[in-house]
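>>> Build me a structure from this.
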Amino acid sequence: MSDIKNPVLEIRNLKIEATSYPPGESPRDITIVEGVSLTLAKGKVMGLIGESGAGKSTIGLSSMAYGRGGVRITGGEVLVNGIDILKGGAAGLRKLRGKTVTYVSQSAAASFNPARKLMDQVIETSLALGVPRSEAEARAVALFEKLGLPSPKTIGNRYPHQVSGGQLQRAMTAMALCPQPELVVFDEPTTALDVTTQIEVLAAIKEAIRDTGVAALYITHDLAVVAQVSDEIMVLRHGAMVELGTAEQIIHAPREDYSRDLVSVRQVNHAQKPAEGEAVLKINDISARYSGLKFDVLKQVTLELAAGQTLAVVGESGSGKSTLARVITGLLPPNGGSIEFGGRTLSPSLKGRSKEDLRELQMIYQMADTAMNPRQTVGAIIGRPLEFYFGLKGAAKRKRVQELLDEIEMGAGFADRYPAELSGGQKQRVCIARALAAKPKLIICDEVTSALDPLVADGILKLLLNLQKEEGVAYLFITHDLATVKAIADKIAVMYRGEVVRDGGRDTVLSPPFDDYTDLLLSSVPEMRLGWLEEVIAHRKMDAGGE
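Prediction:
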């Protein structure tokens, strides 16, 4: 793989460091990436995969000689078309970024100016490079068409808020390709999208890469996704390369234990448990709407969950999954129906619920960043429910906090850290520990593993299953990931536009015959099989009347 002639990108023995500022200690340098080398040819895609903190995005950004958040490249070489960009100075980087190398981030919404039309932003870099506006707009329209955007000749006249999330992500891909770069860095471009949109964007990206002949780095934590678009895959851990090989070799014959673990995580299949005893949760004909709306966003939802079981609620963005969670927790009082919990009818509003109601029904949110006080330490965050519900203080509270940290595989020393000092996965684990601290009967998990790397997510799912076995706790698990559903669910409810369109035992819901919407959801989850995306693209072309 190092014998490629005239590679677009060549990284040699890369070393990247940052400065850490531990509380009460002197600043110290830490190594983020150590000794990574790779070579990428024109028209090829290399996938970078690994757990949170493995260095994927840091390596990807190094191809533009960029280090965010104080990160700095301290060793090695980064050659683009044979030129070491680390030695080119500011002028050299200005010529490189946006022309030779471009970047597609995870969040398209945060990458567009809401006050400017899409076309003006997509062609901005091309204009800065001296391309005539008419030519730049023609390139953009051709890319809009290639990427499957509706009304490609006029969609550029819209503002970012006037298109869907999937369309905006494809527009961002068009913005990266419009200057006709030689290398594009895709940093988790489908992670933030709902399940029915992910495959559309993934297919569009794959076709665009193939048709333009651009080289690409594709960064993700999902091995099933990266297998669909990459020629080669580099597996990373703790800033070092674990394994590098073709997509076929990594998927079917990984050489290293860590790579084998990544592959096997996608194949976990939890044995469905039968319902035993009384239902811990009964949702009876619940309807709800948000203030100011003239229509219900939940429409006569009826579900039941037994103690010790897990109910997975699946559906696309806007289907009502998280709204249902808000109603159950009392954050959004319903305008019809009732909720029974532990044999008693819950007050519709949070204010009317007892302390015991609050303790026994906990929720873990998707966005850990906004669910924690940044000014409190991890110990204080986890310790709050211990003190509030059980009156634990002093040494007893510290002991229990450490036990909870051990359960979520975060050892000594984390209790004194602040959220800003944690990775995304670590932040979510702290939120999980906080919920577990209350010893609840039911935990509502709202996409709690979507931000985690596969192995950490697998560990969290195993932790939740072990707790369920020991304590009889029930879970209402909101997710879009079929692998997660298979790993944890006993029952599944499929939601669409505020209604439950299918529910029952997991094995029943995941078995044909399917209704059209459930079939769409299941077909939108990438499989751990090479060539799967090509088959999807071919079928969709046939359905559209193409060749």
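>>> all contacts plus neighbour counts: C-alpha atoms, from now on.
Noted.
>>> which SS state does residue 15 fall under?
At residue 15 the chain is in strand, as set by DSSP: H, G, I helix; E, B strand; the rest coil.
>>> Could you verify my assumption that it touches residue 31?
Yes: Residue 15 sits in contact with residue 31 when judged by Cα atoms under 8 Å, with a separation of 7.5 Å.
>>> higher neighbour count, those two?
Neighbour comparison, residue 15 and residue 31: the larger count goes to residue 15, with 21 against 16 (by other Cα atoms under 10 Å).
>>> which residues sit in contact with that one?
Residue 15 makes contacts with 31-36, 73-76, as judged by Cα atoms under 8 Å, 6 or more residues apart in numbering.
>>> With residue 343 as the reference, measure out to it.
Distance, residue 15 to residue 343, using Cα to Cα, to the nearest Å: 59 Å.
>>> ok, now residue 161?
For residue 161 relative to residue 343 (Cα to Cα), the value is 44 Å.
>>> So which of the two has more stuff around it?
Higher neighbour count among residue 161 and residue 343: residue 161, with 15 against 12, using other Cα under 10 Å.
>>> where exactly do the strands run in the stretch 201-350 of the chain?
Counting by DSSP state E, counting those that start in this stretch, the stretch 201-350 of the chain has these strands, from start to end: 215-220, 232-237, 240-246, 279-288, 298-306, 310-314, 336-341, 344-345.
>>> For residue 157, which of those strands is the nearest?
When these are compared by Cα to Cα, strand 215-220 sits nearest residue 157, at 28.5 Å.
>>> Distance from that closest one to the middle of the chain?
Mean C-alpha position of strand 215-220 versus that of the full chain (Cα atoms, centre = their mean, to the nearest Å) differs by 16 Å.
>>> Stretch 329-341 too?
29 Å.
>>> Over to stretch 535-543?
Between the centre of stretch 535-543 and the centre of its chain there are 26 Å (Cα atoms, centre = their mean).
>>> quick one: buried residues of that stretch?
By 16 or more other Cα atoms under 10 Å, the buried positions in stretch 535-543 come out as 536-537.
>>> want to put them side by side, so please do this one too:
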Amino acid sequence: MSAELLHRGTLAANDATHNLVDVRGLRVVGSRPGEADTTIVHDIDFEIARGEVLALIGESGSGKTTIALSLMGHARSGCRITGGSIRIGDTDVRSLSAKGLEGLRGRRVAYIAQSAAAAFNQSRAIMDQVIESAMIHGTLSKRDAQAKAVELFRALALPEPETIGRRYPHQVSGGQLQRLMAAMALITDPELVILDEPTTALDVTTQIDVLQAFRRVIRQYGMTAVYVSHDLAVVAQMADRIVVLSDGQIREVGATEQILHAPRHPYTQSLVAAVQPVVSACASAAQADGPAPLLEVRRMTAGYGRKSAKGWPEKIILNDVDLTIRRGQTVGVIGESGSGKTTLAKVIAGLMPMAGGQLLLDGEPLSGNLSRRTREQFRRIQIVFQNADTALNPVHSVERTLARPLKFYHGLKGEKARRRVAELLELVRLPASCAQRSTGELSGGQKQRVNLARALAAEPDLILCDEVMSALDTVVGAAILDLLRELQQKLGVSYLFITHDIAKVRAISDDIVVMYAGHRVETGDRAALSAPPFHPYSHLLVSSAPELRAGWLDEASERCHQTLTPIGASDDNPELCTFLPRCPMRIDGVCNRTAPAKRTLANGAQVLCHRSEEELERFQTTPRDEDAAARAPVF
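Have a look, this model is predicted:
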């Protein structure tokens, strides 16, 4: 963040006459039929200067989204605003009628939600939806609104800004849809924009593009914004000031630099500490030599669609993938959406058939067909899905949820099952009282612990963890990571840990596999994946992980999103490097002509790349702020 922005934010915050938003004594309560009201937000005071970006940060349940929504005079179902004042400019939001609130929302105050997919109607063209707010509020004619939309598409760095509006939501990527939702919010030139976790569901590489686009537009139009997040590293790139919340109360308010580098409140200190997970110092029980690996994946190929005459699926998702997991070991699999990570887990779990290759469990063949697996094989390999909300039946009690696998795998019923449920809850650090609660009543972190307890109920040898922390806030995610490590030490269970977060995969994994477009482009132990040289794609992932300091976003954009050197036409060989179109180190006449060979680096990592170890290290350690000649890799 520039010194100019920080200076502007400080001056504006100290001058109340420049405030656009003024909130005093805000109180929000929640209620259920037959129960007393529960206070969700307690007497909150804050202000936002014109042109300032204020971040609301805290764990799930801290009240940050509830507070942000109150700026539009809105409270979610079961909640209501019961006290305090909310002013947007000269407008007293709480005194507005229903019609007055309609005029405020989408016109003077705009909202950018976490899930762009849920914000768009899949059956309508993008342009019609983006300009809808301008049409409703009558701020622009249809022609002018369409011209304004194209201007916003260009400012948000969307491809083909003149024509992208003709597409439908399913025809654009998740990152593009998130930016299109921003255009929808900004079409009316609102005075205040609320960004509610707008990059949480995105890959780290896509997140850079979206954050850069959001910040560019905020600066270009001089907007006032509220940025809601649980991620301090992301907030560091966007906010002038930060309000830290927990349990519906403000714990600390300060300039971004102060919050990041000199937090005063213990809760803020815990948030800062949780940004970078601590790498476990415990040695893995897995050994390179000894008994057969717990699980081996040999030359696995899998995909979707009709099969060709040779038996290959129309759409290949995994291509010739090898992987080994030993007892008591964690193997991390990292890559962007579409890299094949979840497909790999599904094939191992028997939820998706293999098109080619072999699975071995303790050295014995394991069928890729679920119907040909034994109950014992089901028991030994369990999967924990990404979204506990959809993996758990919200009306079932925790006890009922855990009792089912206990009966299926171990024949436990009645009192024996209840005792084992209590033991499982203790294992995942949940109170025994949770047993009688429905899973729908639990917090996100509690649901994921129940999800994990259900897998543990089978007493498995291997748990497939598919993005189990991506939907959790930073502090809760760090606690789940600690829990996984503790369970591994107690039970000797192995994990396949799937994520797109390089910090988390380094924190828990013994070995790491980097996937890109269905190929294993790099494999190495945790130490090898902690410092260059890397495969060029691994370097992109590492460089895209937000750092806890202002100014990182500008450096990352230069480092990760440079204009690529021209390269000759590909001969369409499917065996060529899949990363070729995005690789800043590609070599004309080599990378677009021959398949890369597997190369073993001095640190033990194996990479699929034409570049030598010296070339990779030179490129990946050269400072990006030198002149163009110095930045160019040495061939």
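>>> got JSON lines for the strands of the stretch 201-350 of the first structure, with distance to residue 99 of the first structure too?
Compiled in JSON lines, the strands of the stretch 201-350 of the first structure are given as follows (distance: least, Cα to Cα, whole Å):
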{"stretch": "strand 215-220", "distance to residue 99 of the first structure": "13"}
{"stretch": "strand 232-237", "distance to residue 99 of the first structure": "24"}
{"stretch": "strand 240-246", "distance to residue 99 of the first structure": "28"}
{"stretch": "strand 279-288", "distance to residue 99 of the first structure": "50"}
{"stretch": "strand 298-306", "distance to residue 99 of the first structure": "48"}
{"stretch": "strand 310-314", "distance to residue 99 of the first structure": "41"}
{"stretch": "strand 336-341", "distance to residue 99 of the first structure": "57"}
{"stretch": "strand 344-345", "distance to residue 99 of the first structure": "62"}
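>>> Now render the ones you listed as JSON lines, adding mean neighbour count.
Shown next, in JSON lines, are these (neighbours: other Cα atoms under 10 Å):
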{"stretch": "strand 215-220", "mean neighbour count": "26"}
{"stretch": "strand 232-237", "mean neighbour count": "24"}
{"stretch": "strand 240-246", "mean neighbour count": "19"}
{"stretch": "strand 279-288", "mean neighbour count": "20"}
{"stretch": "strand 298-306", "mean neighbour count": "20"}
{"stretch": "strand 310-314", "mean neighbour count": "26"}
{"stretch": "strand 336-341", "mean neighbour count": "19"}
{"stretch": "strand 344-345", "mean neighbour count": "12"}
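>>> Ok, which of those strands comes nearest residue 456 of the first structure?
It is, among the strands of the stretch 201-350 of the first structure and with distance given as Cα to Cα, strand 232-237, at 12.4 Å.
>>> and the closest one, what does it pack onto?
Under the contact criterion of 3 or more Cα pairs under 8 Å, 6 or more residues apart in numbering; DSSP states H and E, strand 232-237 of the first structure touches strand 45-50, strand 240-246, helix 247-252.
>>> mean shift between that strand and the second structure?
By mean Cα distance after the TM-score superposition for the first structure, the fitted strand 232-237 of the first structure averages 1.1 Å away from its aligned residues in the second structure.
>>> quick one: that strand aligns where in the second structure?
Aligned using TM-score structural alignment, strand 232-237 of the first structure spans residues 241-246 in the second structure.
>>> Please enumerate residues in contact with the matching stretch?
So stretch 241-246 of the second structure is contacted by 9, 53-59, 61-64, 250-256, 259, 267-268 (Cα under 8 Å, 6+ apart).
>>> swap the cut-off to 7 Å and go again
With contact meaning Cα atoms under 7 Å, 6 or more residues apart in numbering, stretch 241-246 of the second structure is reached by 53-59, 62, 64, 250-256, 268.
>>> Ok, which of the helices and strands packed on strand 232-237 of the first structure comes nearest residue 324 of the first structure?
Among these, the nearest to residue 324 of the first structure by Cα to Cα is strand 45-50 (33.1 Å).
>>> After that closest one, which helix or strand is next?
Downstream of strand 45-50 of the first structure, the first helix or strand assigned by DSSP states H and E is helix 56-62.
>>> In the second structure, point out the residues matching that following helix.
Matched against the second structure by TM-score structural alignment, helix 56-62 of the first structure falls on residues 64-70.
>>> Kindly report the same for stretch 341-348 of the first structure.
Using TM-score structural alignment, stretch 341-348 of the first structure lines up with residues 361-368 of the second structure.
>>> Give me the distance between the two termini of that stretch.
End residues of stretch 361-368 of the second structure are separated by 11 Å (Cα to Cα).
>>> show me the contacts for the residue lying closest to residue 230 of the first structure once chain neighbours are set aside.
Spatially, and ignoring its direct neighbours in sequence, residue 230 of the first structure is nearest to residue 45 (4.8 Å; Cα to Cα, 6 or more residues apart in numbering). Contacts for residue 45 of the first structure (Cα under 7 Å, 6+ apart) come out as 215-218, 230-232.
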